[in-house]
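A.B. asks: Any chance you could fold what I've pasted below:
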Amino acid sequence: MATPATFDAVRALLLDFDGVIVDSEHLHDQALRAVCAPLGFDWPGEPFIGWSDADVLRHLHAARDSPLTARALDDLLARKTEVVLRQVRAGLYRAYPGAIELIEAASEAGPVGVCSAGMRAQIEPVLAQLGVLPRLSTIVSVEDVALSKPDPAPYLLAAERLALEPRSCVAIEDSPRGVTAAKGAGCFTIAVAHTTSPAQLAHADHILTSLSGVTPPDLAAMLRERR
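C.D. replies: Model (predicted):
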């Protein structure tokens, strides 16, 4: 991942966290269900892939016309974080094949960032456990922006922090909401079908089924082919 003078190659790599780096969507689903169980919600059949915790909780309350105060939301988020941290201590968060290797290789050549709809308190302990936290130049979490994915704000902020144009960044996402956010910011967007079918990710610039064996030169080649 070189740093050329033009935008024809990759200047930075921005990855979603849950569903791209770690196989964790089912763990977050379990944690949210545990927190919401006493409230008696009717849980949808499909997990909320790419949603922030706050958006999920607001959606569940709105679906049954139940008020959700800011204080109650903060309490639910704190309880969910406690469940996640117990999961982390139990070693349940595992990286997808190729994700750690890609981060390590890319960080040797340029900045790498995480751009997530998750909460920082739930992201950083996992990255530290996986040994890649020092490799990251920036982490944008849900607390950093007024609007989360599918709004482009998280990716715009990540690019701003790196002093780069979004169009010079490659983003890797796993959800339709994430792809919409990255594309809306102007990033070259690769979807990896870890959690969602390729058909639902068709608006991405490129679709992969896995990150296994993917290298920074591969990302640059995808970018050149698209442009």
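A.B. asks: use CA for all of it now, contacts and neighbours both
C.D. replies: OK.
A.B. asks: Quick check, central residue of the protein?
C.D. replies: When CA atoms, centre = their mean is applied to the chain, the residue found nearest the centroid is D16 (2.4 Å).
A.B. asks: Show me the helices in this structure, by range?
C.D. replies: Counting by DSSP state H, residue ranges of the helices within the chain are 25-36, 53-63, 70-89, 99-107, 120-130, 153-161, 176-185, 216-226.
A.B. asks: For the third one, give me every contacting residue.
C.D. replies: Outside helix 70-89, the residues that touch it by CA atoms under 8 Å, 6 or more residues apart in numbering are 27-28, 31-32, 35, 53-54, 57, 93, 121-122, 125-126.
A.B. asks: Let me have these in a markdown table, extended by distance to P47 and neighbour count.
C.D. replies: Shown next, in a markdown table, are the contacts of helix 70-89 (distance: CA to CA, whole Å; neighbours: other CA atoms under 10 Å):
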| residue | distance to P47 | neighbour count |
| --- | --- | --- |
| L27 | 10 | 17 |
| H28 | 9 | 22 |
| A31 | 12 | 20 |
| L32 | 10 | 22 |
| V35 | 15 | 18 |
| D53 | 12 | 22 |
| A54 | 14 | 18 |
| L57 | 13 | 18 |
| Y93 | 17 | 21 |
| A121 | 21 | 14 |
| Q122 | 18 | 18 |
| P125 | 23 | 16 |
| V126 | 21 | 24 |
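A.B. asks: mind putting the residues you listed in a markdown table, distance to P134 included?
C.D. replies: Conversion of the contacts of helix 70-89 to a markdown table gives the following (distance: CA to CA, whole Å):
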| residue | distance to P134 |
| --- | --- |
| L27 | 24 |
| H28 | 24 |
| A31 | 27 |
| L32 | 29 |
| V35 | 31 |
| D53 | 26 |
| A54 | 28 |
| L57 | 32 |
| Y93 | 18 |
| A121 | 16 |
| Q122 | 16 |
| P125 | 12 |
| V126 | 12 |
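A.B. asks: Is the residue nearest to the centre of the chain in contact with V114, as I believe?
C.D. replies: Yes: contact criterion CA atoms under 8 Å: D16 and V114 qualify, at 5.7 Å.
A.B. asks: tally of neighbours for E160?
C.D. replies: E160 sits with 12 neighbouring residues when counted by other CA atoms under 10 Å.
A.B. asks: this one next, for a side-by-side:
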Amino acid sequence: MSALLFDFDGVIVHSEPLHYAAISETFAAHNMHFSEETYYQRYVAYADRDLFPIIARDCNHDLTAEQLETMLEEKWTRFAALVKSKGVEHFDATLDLISHAHACNITIALCTAAMRRDVDLILGQLNILSKFATIVSANDVPKSKPDPAPYSLACKRLNKSPQNCVALEDTPGGIASALGAGCKVIGVCHTLPAHRLHQATRVVASSRDLTVDAMLAMLTPLWS
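C.D. replies: Okay, the predicted model is just below:
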């Protein structure tokens, strides 16, 4: 295992409820509505810029370029306010894994469909930004998850073969992105049940089940 690539929302932090609240309020302000169930079934893992036109079409609307930019800014304002007022839950076991992997000199990267300003806002609060050798966000790629581009770019920046990299993901779209780039993937059931993550190389109930040794035990037979 030459590098460990972490998804952000749903693996390091439990921010999807805040994203849902900010996005649903933004669309409601423009007379478009969808349920929380629909959000988790259809919309998680997409970058906002890719997601907003999809939601609009599902609501029988087409967004102009100007409307898209306006709604993205409205969502960011709402999301940032929620983060500052409510805080963001994080997964202690994932933070422990990041610290342990860092101490073991395993290269660590972040690969997310979130905007970079989301990442900086939240990881700055957690004081772990410096542990990541590189961060690939939605700002860095023309196509975000489920496209392989984010993970391909992360591996390229790290100068690591994707076949020797392990991604931690919590959604089918994220899993598809990492597999498409050639990485091994451990599905983490923080957001969705195990059957929704069945395409991952391995699936665990939570990051509490993951240590460096446990991941090596799971995946080393696949490299031999």
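A.B. asks: just the helices of structure 1: most buried one?
C.D. replies: helix 176-185 (a mean of 24; mean count of other CA atoms under 10 Å).
A.B. asks: and that one, how far from structure 2 on average?
C.D. replies: Compared with structure 2 after fitting, helix 176-185 of structure 1 deviates on average by 0.5 Å (mean CA distance after the TM-score superposition for structure 1).
A.B. asks: Tell me how far that helix lies from the chain's centre.
C.D. replies: With CA atoms, centre = their mean, to the nearest Å as the basis, helix 176-185 of structure 1 stands 11 Å off its chain's centre.
A.B. asks: what does it correspond to over in structure 2?
C.D. replies: Using TM-score structural alignment, helix 176-185 of structure 1 corresponds to residues 172-181 of structure 2.
A.B. asks: Could you do stretch 142-156 of structure 1 as well?
C.D. replies: Using TM-score structural alignment, stretch 142-156 of structure 1 pairs with 138-152 in structure 2.
A.B. asks: which outside residues touch that stretch?
C.D. replies: For stretch 138-152 of structure 2, contacts defined as CA under 8 Å, 6+ apart pick out 45-47, 50, 111-116, 136-137, 153, 162, 173-181, 183.
A.B. asks: Let's see that with 6 Å instead.
C.D. replies: Applying CA atoms under 6 Å, 6 or more residues apart in numbering, the external contacts of stretch 138-152 of structure 2 come out as Y46, A113, A114, M115, G173, G174, A176, S177, A178, G180, A181.
A.B. asks: The second one -> structure 1?
C.D. replies: If I follow you right, that is A113 of structure 2. Aligned by TM-score structural alignment, A113 of structure 2 pairs with A117 of structure 1.
A.B. asks: That match against S52, yeah?
C.D. replies: Yes: taking CA atoms under 6 Å as the definition, A117 of structure 1 is a contact partner of S52 at 4.9 Å.
A.B. asks: what about those two, which has more around it?
C.D. replies: A117 (29 against 18).
A.B. asks: about what we covered before: determine which residue in structure 2 is aligned with the residue nearest to the centre of structure 1, please.
C.D. replies: By TM-score structural alignment, D16 of structure 1 lines up with D7 in structure 2.
A.B. asks: out of the contacts of stretch 138-152 of structure 2, what pair is the most spread apart?
C.D. replies: Farthest-apart pair in these is M115 and G180; separation 21.3 Å (CA to CA).
A.B. asks: how about the nearest residue to the aligned residue in structure 1 for I122 of structure 2, chain neighbours excluded?
C.D. replies: Aligned counterpart of I122 of structure 2 in structure 1: V126 (TM-score structural alignment). Among residues not flanking V126 of structure 1 along the chain, V88 sits closest, at 6.5 Å (CA to CA, 6 or more residues apart in numbering).
A.B. asks: and the gap between the residue mapped onto the one you found from structure 2 and D9 of structure 2?
C.D. replies: Residue pairing (TM-score structural alignment): V88 of structure 1 is matched to V83 of structure 2. According to CA to CA, to the nearest Å, V83 of structure 2 and D9 of structure 2 sit 13 Å apart.
A.B. asks: Repeat that for P146 of structure 2.
C.D. replies: Distance, P146 of structure 2 to D9 of structure 2, by CA to CA: 14 Å.
A.B. asks: Name the residue in the two with the higher neighbour count.
C.D. replies: In this comparison of P146 of structure 2 against D9, neighbours counted by other CA under 10 Å, the higher total goes to D9 at 25 against 22.
A.B. asks: sorry, back to before: got the contact list for the match of helix 176-185 of structure 1?
C.D. replies: Under the contact criterion CA under 6 Å, 6+ apart, stretch 172-181 of structure 2 has outside partners A45, K145, P146, D147, P148, Y151, S152, E169, L197.
A.B. asks: List just the nearest of those residues to A56 of structure 2.
C.D. replies: Distance to A56 of structure 2, by CA to CA, is smallest for A45 among the contacts of stretch 172-181 of structure 2, at 16.8 Å.
A.B. asks: Map that closest one across to structure 1 for me.
C.D. replies: Using TM-score structural alignment, A45 of structure 2 lines up with G50 in structure 1.
A.B. asks: neighbours of that match, just the number please.
C.D. replies: A count of nearby residues for G50 of structure 1, using other CA under 10 Å, gives 26.
A.B. asks: gap between it and A220 of structure 1?
C.D. replies: 25 Å.
A.B. asks: what do you get for R79 of structure 1?
C.D. replies: Applying CA to CA to R79 of structure 1 and A220 of structure 1 gives a distance of 41 Å.
A.B. asks: And for V179 of structure 1?
C.D. replies: Taking CA to CA, one finds V179 of structure 1 at 18 Å from A220 of structure 1.
A.B. asks: Next: G40 of structure 1.
C.D. replies: Look at G40 of structure 1 and A220 of structure 1: by CA to CA, they are 48 Å apart.
A.B. asks: Same check on M119 of structure 1?
C.D. replies: Per CA to CA, M119 of structure 1 is found 30 Å from A220 of structure 1.
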